[in-house]
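Chemist: Here is the input, now give the coordinates:
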Amino acid sequence: MKHQVDFFAGALAARGIGTGDVVALQAPNIPEFVTAFHGILRSGATATTVNSMYTAEEVARQLTAAEATMMVTVSALADNAVAGAEQAGLSTDRIVVIDDDGVHPALTGMLGEAHPAPEVDIDPAEHVAVLPFSSGTTGTPKAARLTHRNLVANTCQIQDLLPVHPGVPMQAVLPMFHIYGLTVLMNFGLYRRAQVVTMAKFDLEEFLRIVQDHRIQASFIAPPIAVALAKHPLVDKYNTDSLISMLSGAAPLDGTTAQAVADRLGCEVGQGFGMTELSPVSHLSPFGQHIYPHGSIGPAVPNVETKLVDPASGEDIDVPSDEESPAGEMWVRGPMVMKGYLNNPQATEATIVDEEWLRTGDIATYNPGGWFTVVDRLKELIKYKGFQVAPAELEALLLEHEKIADAAVIGVPADDGNEIPKAFIVPQVDAEGVTAQLSAEEVIEYVTSRVAHFKKVREVEFIDEVPKSRTGKILRRELKHSA
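Modeler: Model prediction:
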């Protein structure tokens, strides 16, 4: 693998890629993802990882925002990836298709050139290694600038908290283009010299077969997978007794579901807290200690400070001595906090405040036993199956529709335990006072055709007016109450 990384870095350098350049990477979880990602970093360039489900429009938008000059993808995603890269101005020779589509440069050909890796001189504490896109606490997706030090620090911060050791088979189903998969499954798995078993996409039966056939000991999941493992009859058809640990992240997992999975599979189920801006892990229940309750996010990982701040007064909440604290916004600081957002000083200043504290936008309580529990959210972000959905992005899209006068989007609970995007629509009224005829199905189809599957609007309600503050901010809590 090291030779492949070096040769890929050399091939990139031979094409003029180096420090100051950004290379986009859009691929599922396959071994070649590791070669491409670390080859990009080894060349001195910065990687921007692209969601595999993005439409061509979304790919183009990210590549343009990240100022990418090259794209690496696979043939299965080439339709959207190539179209998006071309929209962003990249020529055929600047689009690499890993498994060779006969048109673009391919990985084997580039490795076969056997160019040595270049000499690179960077400051790892300052040089940006990766630009993953995040919606932060609000607004449309922004590129979080994560340095080499950020990534290395976070890998080291979790090294003694998870039962992953040399040779341990661990399952990598969560996408490596997402910071959770990138740090915890790929980088941490490699650092611990585990046997990383990749899955290109989630399928419950395939997930269970891999656990059984590869004798998986450590698995990493998101809450929707936990729900399936707790309830689906397929689980009983497979032998899962090799499992020791299962870590859930990317969205809150309720204690009841976590306990149900633990009981059914006979393994320890833990939960952590993270954000793209935190590289991503800031809190994690150490496995093997059994002292933190299901539903909590555990204590802060090593070298992380945490405080709770009253959202109304801005004052710090005192640490309680014998009872759970009042709820407050959780602020953290440590070596894994991002450098800031790319080309967005305003968003950076709103997120990283008062001597490097990062505002998470999550409301939590602290228990004197040493753990935190997330109880609510200040931020407007919707978490659907662990993926971030920014209401502002969908609202902007809806407002482009000629029959929509105004729109607001919030997250509402679905029957399967997920949070889904619901749109509140104010139809357009013409000069004669006639209201435009528009159905919920039309609204859903309009959005579905323009965004990745996980972002689509799944419920629609027509209203007379979107509630807003005097400054024009959408009052989402009023919509949540009415929903």
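Chemist: make it CA atoms for all contacts and neighbour counts henceforth
Modeler: Fine.
Chemist: Would you enumerate the residues in contact with residue 45?
Modeler: Contacts here follow Cα atoms under 8 Å, 6 or more residues apart in numbering; on that basis residue 45 touches 17-23, 129.
Chemist: Serialize those residues to a markdown table and add fields for neighbour count, secondary structure and distance to residue 315.
Modeler: Shown next, in a markdown table, are the contacts of residue 45 (neighbours: other Cα atoms under 10 Å; DSSP: H, G, I helix; E, B strand; the rest coil; distance: Cα to Cα, whole Å):
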| residue | neighbour count | secondary structure | distance to residue 315 |
| --- | --- | --- | --- |
| 17 | 21 | coil | 47 |
| 18 | 23 | coil | 45 |
| 19 | 19 | coil | 42 |
| 20 | 10 | coil | 41 |
| 21 | 18 | coil | 42 |
| 22 | 26 | strand | 40 |
| 23 | 28 | strand | 42 |
| 129 | 26 | strand | 35 |
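Chemist: Can you lay out those as TSV showing distance to residue 1?
Modeler: TSV is the format used below for those (distance: Cα to Cα, whole Å):
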residue	distance to residue 1
17	21
18	20
19	22
20	25
21	23
22	22
23	20
129	19
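Chemist: In contact with the residue nearest to the spatial centre of the chain, which residues?
Modeler: Per Cα atoms, centre = their mean, the C-alpha nearest to the average position across the chain is that of residue 178, at 4.1 Å. By Cα under 8 Å, 6+ apart, the contact list for residue 178 reads 49, 51, 132.
Chemist: Now intersect those residues with the strands, please.
Modeler: If you go by DSSP state E, those have residue 49 in strands.
Chemist: By neighbour count, which of the contacts of residue 178 wins?
Modeler: Within the contacts of residue 178, residue 132 tops the neighbour count with 27 neighbours, counted by other Cα atoms under 10 Å.
Chemist: wouldn't it be in contact with residue 49 here?
Modeler: Yes: at 5.6 Å, residue 132 counts as touching residue 49 under the criterion of Cα atoms under 8 Å.
Chemist: Alongside the first, I'd like the structure of this one:
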Amino acid sequence: MTFKSQSPDIDLPHDLSLWSWLFDSTQSCLSKYPRDKIQGFTNVVTKQHVSFQDVERYTTYVSTALTTLCGLREGDVVIVYGKNSIWYPVATLSAVRVGAVACGISPEYNIEELCFSLQLSKAKFIMATVETADKACAAAAKSGIPKENVILMDGARVGMMSIQRLLQLGESRGEMKQVRPYQIPKGKSNGDVCAYLCFSSGTTGLPKAVMVSHANIIAQCLQVQQITPPDHDKVLAALPFYHITGIVHQLHLPILLNAHVYVLPTFTLDALLQTVADYKVKELLIVPPILIRMVRDEQTVSKYDLSHVKRFSSGAAPLSQEILALLESRFPGTGFKQGYGMTESCSAITSHPPSKYAYKYADKVGMVVGSTEVRVVNPETGEDCKVGEAGEIWARGPQVAMGYLNNPKATAETFDKDGFLHTGDIGKFDDEGLLSITDRMKEMIKVKGIGVAPAELENLLLGHPSVSDAAVLGIPDETAGERPKAYVVLNPAGGLSPADAGRALIQLAKSSKARHKWIAEVEIVHEIPKSPAGKILRRKLRETSPQSSGNVIVQDESRTSRL
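Modeler: Okay, the predicted model is just below:
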């Protein structure tokens, strides 16, 4: 059977670009509120503020300068490489305004990872920060991108163009000479045009660039708006803007809602709680590892007045009943909501409506959002499951992404001809229409809600002379949710003892990969179990007891330090 939303269908325009919909349509907050009531983005450290009206003007000027002076063209990809900033929305929406494609990546990416992103996306420009500028310039040089196409989002540096300078140059042309915003071409809809690229591991394999259309973002904002209570007028932007949750719920949705966004450039639990206390933020959108710290770190949490908090919002990874019970006990009178989805669904397929904020529903991942259909399919028979029966979750709706950039094989494996996204997750619906996630077919490891592809780390390990075979999977971690663990078969000719090899491989990941990809533990095994087709049988690895097998295990000595 097909499970449909209990919410009404959304009124999705098909002829408007994302920028025009946000700033120049009847749905825009700029047309609904007087000038002095327009909210915006505030840096909680510097107190610098840009209103949504400022964002509209700034993106007009910056996109005009990028087009007329820097050669940005429709369809060009602009990599946005930096931590959260009030200039991040200006950078991304400047590209989107003129039909270019914005692509946010982790500021922790090293030069090699950045080069991979540049090559896969075929990016023409990089928006960097002072902290990431050196790596951006080095990666640009390796990837054939002119140095002048590396632009600072904030701050200043001799010899480098900045967004602030582009803003001045664009504004100096006068209002009549601004480049017009991109229009959806005749014969196409906004679902046919890519606005963002987001890196995802999909259900398996190496990172892929998910093509998120103008319509995907608009649809998801409208779907979430339907189930957002009116008191949601302040948004804590603690999650990274490059993640699909940040793109939708911290960058675009607040503009639609006219909700004030408090931008946290760098996360610490103290900084987050101080922001919540100072600005009386009522809803906390945070990933499970942060929630877990909040219920367990009483000494830190007790320093702040959080009595105004009404609810917690989470996603990206499951929370145990124990943690949910502790959360309700620690914050009595609050509610809890979470969403289920992935980058390929532009965030949420399901989410809790206000009527289901009670903690008795907290172990579920919500109800199907508007204009969306979900099938639960038995992975062995291909037949649809009934209420209470578990199967793979397939979803279809206007928020489902376009596919993977230049990867038709992976696109066909994940998005079927009928428009359903095959999530790789196992779940079931109850009689009330609430979805539970029971298992995960896909292999991706979730570190603080960020996907880490096992294949990427496996390829790294297999390049080491001491390694004959390797497999990577996630293990539970109290602060990060999961962290990667490597199972390794040593090469007898490698010359290292098992303990020395384990330490060397942990160090290899640290020197080669971003912090969230570091390996927490290496277990030296005799063989990697595989199917006749050569597929790694990860479940068998999980079931192996190191105590009974006598395997050597080496742990990262700094594992107890903060990620």
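Chemist: circling back: out of the contacts of residue 178 of structure 1, flag the one nearest to residue 107 of structure 1.
Modeler: residue 49 (17.3 Å; Cα to Cα).
Chemist: counterpart of the closest one in structure 2?
Modeler: Under the alignment (TM-score structural alignment), residue 49 of structure 1 maps onto residue 104 of structure 2.
Chemist: Let me see the contact set for its match.
Modeler: 79-81, 197-198, 241-243.
Chemist: do that again at 7 Å, thanks
Modeler: Residue 104 of structure 2 sits next to 79-81, 198, 242 when contact means Cα atoms under 7 Å, 6 or more residues apart in numbering.
Chemist: ok so, going back, still touching in structure 2? Go through the contacts of residue 178 of structure 1.
Modeler: Contacts conserved in structure 2 for these, using both residues aligned by TM-score structural alignment, their matches' Cα atoms under 8 Å: 49, 132.
Chemist: Distance check, residue 437 of structure 1 against residue 460 of structure 1.
Modeler: 14 Å (Cα to Cα, to the nearest Å).
Chemist: The two: which is more packed in?
Modeler: Taking other Cα under 10 Å, residue 437 of structure 1 and residue 460 do not tie; residue 460 has more neighbours (18 against 10).
Chemist: on that earlier part again, most surrounded residue in the contacts of residue 104 of structure 2?
Modeler: Compared across the contacts of residue 104 of structure 2, residue 79 has the highest neighbour count, 29 neighbours, by other Cα under 10 Å.
Chemist: quick one: which two of the contacts of residue 104 of structure 2 are the most distant?
Modeler: Across those (Cα to Cα), the longest gap, 12.4 Å, separates 81 and 198.
Chemist: now residue 416 of structure 1: how far from residue 134 of structure 1?
Modeler: Residue 416 of structure 1 sits 25 Å away from residue 134 of structure 1, going by Cα to Cα.
Chemist: Neighbour count: the two, which is higher?
Modeler: residue 134 (24 against 9).
Chemist: circling back: of all pairs in the contacts of residue 45 of structure 1, which one spans the longest distance?
Modeler: Pairwise over these, using Cα to Cα, the maximum falls at 17 and 129, 14.0 Å.
Chemist: since we're on the counterpart of residue 361 of structure 1 in structure 2, how many residues are nearby?
Modeler: Applying TM-score structural alignment, one finds that residue 361 of structure 1 aligns to residue 424 in structure 2. When neighbours are defined as other Cα under 10 Å, residue 424 of structure 2 has 20 of them.
Chemist: can you list contacts of the helix or strand harbouring residue 424 of structure 2?
Modeler: Using DSSP states H and E, residue 424 of structure 2 sits in strand 421-429. Under the contact criterion Cα under 7 Å, 6+ apart, strand 421-429 of structure 2 has outside partners 203, 376, 387-396, 400, 414-415, 435-442.
Chemist: Residue 6 of structure 1 corresponds to which position in structure 2?
Modeler: Residue 6 of structure 1 maps onto residue 60 in structure 2, by TM-score structural alignment.
Chemist: And stretch 331-348 of structure 1, end to end?
Modeler: 14 Å.
Chemist: just stretch 381-398 of structure 2 next, same as before
Modeler: 28 Å.
Chemist: Would you mind listing the buried residues in it?
Modeler: Residues 384-387, 390-398 are the ones in stretch 381-398 of structure 2 that count as buried (16 or more other Cα atoms under 10 Å).
Chemist: do the same with stretch 220-231 of structure 1
Modeler: Buried, per 16+ other Cα under 10 Å, within stretch 220-231 of structure 1: 220-230.
Chemist: got those as a markdown table, with secondary structure and distance to residue 1 of structure 1 columns?
Modeler: Shown next, in a markdown table, are those (DSSP: H, G, I helix; E, B strand; the rest coil; distance: Cα to Cα, whole Å):
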| residue | secondary structure | distance to residue 1 of structure 1 |
| --- | --- | --- |
| 220 | strand | 23 |
| 221 | strand | 26 |
| 222 | coil | 28 |
| 223 | helix | 32 |
| 224 | helix | 33 |
| 225 | helix | 30 |
| 226 | helix | 32 |
| 227 | helix | 35 |
| 228 | helix | 34 |
| 229 | helix | 33 |
| 230 | helix | 37 |
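Chemist: Perfect, I'm done here.
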